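*Asks:* Turn this into a structure:
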Amino acid sequence: MNVNYVRYGALYFAAMVVLAGVSVMMTRVLGFGFPSGAASIIPPMAAALFEGQQAGRAGARPSGRALWAVAFAMTGVAVLINGAIAAIFLSMAETRALLSQVPLRYFTGIAALLIAAVLLVNRFFFGIGLKSGLAKGTK
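*Replies:* The predicted structure is shown next:
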């Protein structure tokens, strides 16, 4: 099965940028922002769904173990992207001052929960996209 992780990363990042823009617009127009939980889940959902459709159209029929391997690799891409963004923000003194008020174990726990959520979203939405792509490919 051939999964394009660069395309997954590009779609993931594009979805993050679009959701950030939507959140800013919502804050200015409606007075409240986009829910952060949804902003954490929608980018991997969209990217995994698209990649699953592409793999399905190519005729891939992976086992459950292969689906989990793809999900772990996709989650690694997401962690790398978010790590790069975090490194940029941590280079700012204001961000470091704000984060110094939060105990590291809380920050680490939240990050671990988000990574686990992204893993599950990648696994299940890649599978949904795969089924969709297989159905479209056979017609």
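
*Asks:* from here on, contacts and neighbour counts on C-alpha atoms
*Replies:* OK.

*Asks:* if I look at the spatially most central residue of the chain, how far off is Arg28?
*Replies:* Note on the chain: the residue nearest the mean C-alpha position is Pro44, at 2.6 Å, using C-alpha atoms, centre = their mean. Note on Pro44: its distance to Arg28, by C-alpha to C-alpha, to the nearest Å, is 26 Å.

*Asks:* For the helix or strand in which Arg7 is found, what is the distance to the chain centroid?
*Replies:* Assigned by DSSP states H and E, Arg7 belongs to helix 5-30. Mean-position distance between helix 5-30 and its chain equals 11 Å (C-alpha atoms, centre = their mean, to the nearest Å).

*Asks:* which residues are contacting whichever helix or strand comes after that helix?
*Replies:* With elements assigned by DSSP H and E, the helix or strand that comes after helix 5-30 is helix 36-57. Applying C-alpha atoms under 8 Å, 6 or more residues apart in numbering, the external contacts of helix 36-57 come out as 1-4, 8-9, 11-16, 19-20, 74, 78, 114, 117-118, 121-123, 125-137.

*Asks:* let's see this one next to it:
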Amino acid sequence: MTTITPKTARTPFLGHYLLVLILAMVGLMALDVAMGSLLAFDLPPGAVAIIPPMLAALLTGNRWANKIGVAPEARAAWRLALVGGALYGAIQLGIGFFGLATYSAAVGEPAGMQAMVIILAFSLVLAIVAGLVNRWFIGMGARGALKGR
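*Replies:* Modelled structure (predicted):
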């Protein structure tokens, strides 16, 4: 088993979390497009927004427990959860501003400040919620891995 302490890695498994998060986001977008075109049914926006960080945190907690052999300490789990939530909020902010810029270019008018503030506020709320959800699911994934031993 690998021993990872705060001295060897400040936020261990953050790369794994980010990889799973991006893959889950892309996978859900593809599923949503396929369902929309084949079944004329879209996934609920709330599900599309919260499932990627839930899945990423669950699998990262599971990997953490399998690699290290113990559940993450509270401080390390909170750090991973909050940094992961902040990264998710930043990704959503980038997607929102890209969508706004694309829309503005399509209609030929610049985006208003109000739309930018709404995207910023939504991304901030989503980052906070994702951080809290991450903490819950990191612990759940780690406990599940340890019970399976």
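
*Asks:* before we move on, the earlier item: out of the contacts of helix 36-57 of the first structure, which end up buried?
*Replies:* 3, 8-9, 11-13, 15-16, 19-20, 74, 78, 114, 117-118, 121-123, 125-134 (16 or more other C-alpha atoms under 10 Å).

*Asks:* I'd guessed Trp68 of the first structure sits against Phe125; true?
*Replies:* No. Contact status for Trp68 of the first structure versus Phe125: not in contact, 11.5 Å apart, counting by C-alpha atoms under 8 Å.

*Asks:* Let me see the contact set for Val3 of the first structure.
*Replies:* 51, 55, 70.

*Asks:* does it sit in a helix, a strand or a coil?
*Replies:* Using DSSP: H, G, I helix; E, B strand; the rest coil, the structure places Val3 of the first structure in coil.

*Asks:* same check, this time on Ala145 of the second structure
*Replies:* With three-state DSSP as the basis, Ala145 of the second structure sits in helix.

*Asks:* any idea what it aligns with in the first structure?
*Replies:* The equivalent of Ala145 of the second structure in the first structure is Gly133 (alignment by TM-score structural alignment).

*Asks:* residues in contact with its match?
*Replies:* Residues in contact with Gly133 of the first structure (C-alpha under 8 Å, 6+ apart) are 52-58.

*Asks:* Just the buried ones among the residues you listed, please.
*Replies:* Among those, those classed as buried by 16+ other C-alpha under 10 Å are 52-57.

*Asks:* Pipe those into JSON lines and attach distance to Phe107 of the first structure per row.
*Replies:* As requested, these are exported to JSON lines (distance: C-alpha to C-alpha, whole Å):
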{"residue": "Gly52", "distance to Phe107 of the first structure": "31"}
{"residue": "Gln53", "distance to Phe107 of the first structure": "34"}
{"residue": "Gln54", "distance to Phe107 of the first structure": "35"}
{"residue": "Ala55", "distance to Phe107 of the first structure": "35"}
{"residue": "Gly56", "distance to Phe107 of the first structure": "37"}
{"residue": "Arg57", "distance to Phe107 of the first structure": "40"}
